[in-house]
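> Show me how the following folds:
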Amino acid sequence: MFKDQVDEILQKAIRRRASDILFLPKEGQYVLKFNIMGVAREVAQLPLAYGLQIINYLKFKADMALSEHRRPQVGAYLLEDKDNKKVFGRFSSIGDFLGHESLVIRLIYQETNVNESYFFPEQLQRMQAACAQKGLILFSGPVGSGKTSTMYNLVRSLEKGQVMCIEDPVEIYEPAFLQVQVNEKAKMSYAELIKASLRHRPDVFIVGEIRDPETAQIVITAALSGHLILSTVHAQNAWGVVRRLLDLGVSPTDLQQTLQIIVYQRLLPTREGRIKALFEELGVSEIPWDKLEKVTVRQMTPEWRKKLEKCFYNKWISEETLHKYLKG
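I've put the predicted structure just below:
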């Protein structure tokens, strides 16, 4: 009975194509919310004890420590929709100062028709062409903007040999790839795992994030040695990725030699009630390498505005969405 009730919550979120399921403590109870098209909507209020029971059950499923209620934890669990299609659940929990635990489940869907997930399939084709070369394919965008899904879709389309994924945590279950997870306590950092993975002779790397000088340098070294590497960098737009890597100690010469394309990604709600990805793409030949100090890192490229306005004129998005995303 209890298991059926929890399963119904999960299936209801999947049917509505929610991106997140949130169990949040509030004033002696739990509030259940679904994040749908970027808006967290309340769907139920649960008694405190019952909410905790659900959280413990889901933590058990995701192989998380049941005895820990305050420190942050992450886990994963493979779900299925009504058609038996896999939905990857990424779990994250943390406790507040009162010891009340919250749980967020990120739902990652496997799209049957990848092109239907993008406003302009030609943008994906440009990325695929870049992936046919060796070097760096870099992504930026807010948390939850679909960067990992895009990287996985790109690599699946390549039909390459050995693919090595290094993430913190692993976000998408893909049995065709060799997936390893960062564990700082066990001295398994991004940099250490990349070094160890090079001995496996992978054809392609997916690196969850370049976030420190050591990881940046080992990624550049791997790219210079002839590997294809897809990774993410925290930045507000494509130009910001260049500045961020320079700040991490990457030389302009090495970056110019290894970079193929930078992609800034956002997920926009459509008038049809779906979510689609829009990209800002910056190729290596479009970067003024001799004038990097004059690059305005907070500015989107003109192409972003053109694509966004085309989405509006084609009545794919609302005017509200147009103005909301003009600056990325």
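
> Could you use CA atoms for every contact and neighbour count after this?
Will do.

> Tell me the secondary structure at residue 74.
Classification of residue 74 using DSSP: H, G, I helix; E, B strand; the rest coil returns strand.

> Following up with a second sequence; could you model it the same way so I can compare the two?
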Amino acid sequence: MTTIVFTYLFLGGVKLSVEKLSDLLAVSLKKEASDIFLLPEANHYVIKLSIAGRIHFFERIEQALGTQIINNLKYQANMMLSEHRRPQTGALLIATHVYGRISSVGDFTGRESLVLRLIYEKKIAGRYFFPEQYQKIVTGVQKKGLILLAGPVGAGKTSTMYHVARQLQQQVMCIEDPVEIYEPAFLQLQVNERAQMTYARLIKAALRHRPDLFIIGEIRDEETATNVINAALSGHSVISTVHAVNVYGVIRRLLALGVNLEDLAQTLKLVCYQRMLPVVTGGNKVLFDQFPFSISEFIEHNGSQEMTEKWREDLEECLAKKWITRQTFQRYVEG
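From the prediction side, this is the model:
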């Protein structure tokens, strides 16, 4: 059983908020929820859990109790307790091998909503339906160039990048917003827009350290895309994430951010779209759709909103081996 190592701040001496937060975290970890939502509604708060990609109602609590729980979480994540309207982000350790990433924002009345992302550091063994897919990424990062991961929120992209990086046992530098998983063996830098420590600026500074592998949390703008490509062109190994609906969408997204197709041909080695699928025996496993980049194949499928043929074949194999249900197959067959 996972031991919760979270410590709590007693705000106003209200023990109930501590107990409620403990119970909420215990249930969320048991169900392997990917996100916990605390959302203000009228004069109360609604708590929802995201489990295997679906949002489930959990509980409705009093507004004062919801505020106390939010303040407890913000305190542990080193966020400003006095700020209730502007967006804030933070990170914290939730339990043994479970990390949390917090995002909060207030509405026009100053009532805050908060989302707590739960990131599970599971053992590699048994985490993937087809270990050879994971091994393809490990092999790829040992060469110079760029590997990109895509997939919806909670698909496990960050965990995959960290699992892969640990296999190298070499110098790894991470640039994230925020740092989601604490790894003392890596040099981890955190984006701070207020201090002008952007993705782009941190990448430029980090190049002087010449790490064996860069982990870039997310390519979200043109400047970051340019610097990631330049890092790969200069002979570094880089792994990062991009928001896209499939492997072909990753390429389209980079082109929209101003990346040259010829530069992609020189740097981009592998594109992976991943989903976390519920398993019949309980829990979840990762399935990848992988595309070793080639200009000709991309041109052939440009504009396609579909997954590759291999994705369906792998899903059919998962169904035939009774790893997943027919319902799961139907739900994920299009990505």
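
> counterpart of residue 248 of the second structure in the first structure?
Aligned counterpart of residue 248 of the second structure in the first structure: residue 239 (TM-score structural alignment).

> ok, and the closest non-adjacent residue to that match?
Spatial nearest neighbour of residue 239 of the first structure, excluding adjacent residues (C-alpha to C-alpha, 6 or more residues apart in numbering): residue 297 at 5.0 Å.

> if I read this right, that neighbour contacts residue 240, doesn't it?
Yes. Using C-alpha atoms under 8 Å, residue 297 of the first structure is in contact with residue 240, at 4.7 Å.

> who has more neighbours, these two?
residue 240 (22 against 18; other C-alpha atoms under 10 Å).

> hang on, the earlier thing: what comes up buried for the helix or strand hosting the match of residue 248 of the second structure?
Using DSSP states H and E, residue 239 of the first structure falls within helix 238-247. Within helix 238-247 of the first structure, the residues that count as buried by 16 or more other C-alpha atoms under 10 Å are 238-246.

> and what of stretch 321-328 of the first structure?
For stretch 321-328 of the first structure, by 16+ other C-alpha under 10 Å, it's 321-322, 328.

> show me what contacts the residue nearest to residue 239 of the first structure?
237-240, 243 (C-alpha atoms under 8 Å, 6 or more residues apart in numbering).

> any idea what residue 276 of the second structure aligns with in the first structure?
Counting by TM-score structural alignment, residue 276 of the second structure corresponds to residue 267 in the first structure.

> check contacts around that match.
Counting by C-alpha under 8 Å, 6+ apart, residue 267 of the first structure makes contact with 145-146, 275-278.

> hang on, the earlier thing: show me what the residue nearest to residue 239 of the first structure lines up with in the second structure.
In the second structure, the residue paired with residue 297 of the first structure is residue 304, using TM-score structural alignment.

> what helix or strand is its match on?
Assigned by DSSP H and E, residue 304 of the second structure falls within no helix or strand.

> separation between it and residue 178 of the second structure?
From residue 304 of the second structure across to residue 178 of the second structure, the span is 33 Å (C-alpha to C-alpha, to the nearest Å).

> swap in residue 234 of the second structure?
For residue 234 of the second structure, the distance to residue 178 of the second structure - C-alpha to C-alpha - is 26 Å.

> ok, the two, which is more surrounded?
More crowded of residue 234 of the second structure and residue 178, by other C-alpha under 10 Å: residue 178, with 17 against 13.

> what sits against the more buried one?
Residues near residue 178 of the second structure by C-alpha under 8 Å, 6+ apart: 89-91, 101, 190-191.

> hmm, 6 Å instead?
Neighbouring residues of residue 178 of the second structure by C-alpha atoms under 6 Å, 6 or more residues apart in numbering: residue 190.
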